[in-house]
Structures are given as C-alpha cells and as structure tokens.
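[1] Provided below for reference: sequence and predicted model.
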Amino acid sequence: MSKPFDMKLFLAGVLTGSQATRRRHLRQATIIQAAIAERWQRETPWVWQRKHLDWFLKSRLKQRSDDTRYYYLLTVRLIVRRLEASWVFGI
C-alpha cells in the first residue's frame, strides 16, 4: 500500500508569503491534483504534462470569476516552478 502524495512537502521549497497565502496555495494545489487524478489517473505532479494543467485552467475554471482564475494561475506557476519546467500559462 503506497502513501498518498504529500502536496505540502512537494511545494515546500517554493511556497512563500503569509500563512494564509501558503494555505491557499496548498488547498488549490490539492484541488488541482484531485481533478487531474480523476480525469487522467495521474496522481503526482511529477507525471503531469503541460496539457493537464492547461486543461484544469481552461475547463475546470471556466465558470469561475477572473479573480479565482488568477489565484489558481499563481498556484499553477508555483507547481511549474517546483517541477523546474518552462511551461507558460495565461488566463
């Protein structure tokens, strides 16, 4: 039996800011992780591709406000920085 993926540990090196900001990023990253795992059965960010995050930003946040999409975009950028990828996303 494998351990569940620890998003807090994954983002620990790139999380900055206040405690509220850190909690928001962790909460949003967990939501992103669950959505991608449900849709593509990709449990960890290490196996994600750019298309997975792009799908989340475009499809799952389609009905959300601009502010909400912006905050999720910031979280996606943290994930990309942690993966050391050069993916660029826009809203």
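    That came through fine. Quick caveat, the model's predicted, so the values are computed rather than measured.

[2] Going by C-alpha atoms from here, please, whenever you check contacts or count neighbours.
    OK.

[3] so who does residue 91 touch?
    By C-alpha atoms under 8 Å, 6 or more residues apart in numbering, residue 91 lies in contact with 57-58, 69-70, 73.

[4] want to compare, so here's the second one:
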Amino acid sequence: MRKPFDMELFLAGVLTGSHVTRKRHLRQARIIQKEIAERWQLETPWAWQRKHVEWFLVHRLTQHSKATKYYYFLTVRVLIRRLEKSWKFKQIL
C-alpha cells in the first residue's frame, strides 16, 4: 500500500507568509493535485507537465471570480518555484 503524497511536506521549503496564507496555498495546492490526478492519473507534482497546470487554470476555474483565479495563480507560482521549473503562464483574470 502506497502512502498518499504529502503536499505540506512538498511545499514546506517554499511556503512563506502568514499562517493563513500558508494554509490557503496548501488547501489550493491539494485541490489542484486532486483535479489533475482525477483527469490524468498523475498523483504527484513531479509528474506534471505545464499543460496539466494550464488546463487547471483555464478550464477548472472558468466559473470562479477574478479574486479566486488570482489566488490560485499565486499558488501555482509557489508550486512552480518548488518544482524548479521555468514555466510561464499568463495571469488568468
């Protein structure tokens, strides 16, 4: 039996800011992970490609407010920093 991926441990080195901000990033990162895992069966961020994250930003957030999209965009930037990728996304607002 595999242990579930620990997003909190994964992001621990790059999360900064207040307690509330860190909790929001963790909650949103788990939601992104869940959505990508359901769609492409990729359980960990290490397996993600740019297209998977872009799909989430474009297709899963279409009905959300501009503020929510912005906060998810910030969480994606934290994930990209942790993955040490050079992915660029247009800010979706």
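    Great, that's in hand. Here the structure is a predicted model, which means the values were calculated and not measured.

[5] Check the contacts of residue 91 of the first structure and tell me the two furthest apart.
    58 and 70 (11.8 Å; C-alpha to C-alpha).

[6] Report the aligned residue range of the first structure for stretch 52-64 of the second structure.
    Under TM-score structural alignment, stretch 52-64 of the second structure corresponds to residues 52-64 of the first structure.

[7] Give me the contacts around that stretch.
    With contact meaning C-alpha under 8 Å, 6+ apart, stretch 52-64 of the first structure is reached by 32, 35-36, 69, 72-73, 76, 89, 91.

[8] hmm, 7 Å instead?
    Outside stretch 52-64 of the first structure, the residues that touch it by C-alpha atoms under 7 Å, 6 or more residues apart in numbering are 36, 69.

[9] buried ones in it?
    52-54, 56-57 (16 or more other C-alpha atoms under 10 Å).

[10] So what would you say the end-to-end distance of it is?
    Start and end residues of stretch 52-64 of the first structure are separated by 18 Å (C-alpha to C-alpha, to the nearest Å).

[11] For the residue sitting nearest the centre point of the first structure, which residues are in contact?
    Nearest to the geometric centre of the first structure sits residue 29, at 3.9 Å (C-alpha atoms, centre = their mean). Shown in contact with residue 29 of the first structure (C-alpha under 7 Å, 6+ apart): residue 75.

[12] could you redo the last one with a cut-off of 10 Å?
    Residue 29 of the first structure sits next to 7-8, 11, 23, 35, 45, 72, 75-76, 78-79 when contact means C-alpha atoms under 10 Å, 6 or more residues apart in numbering.
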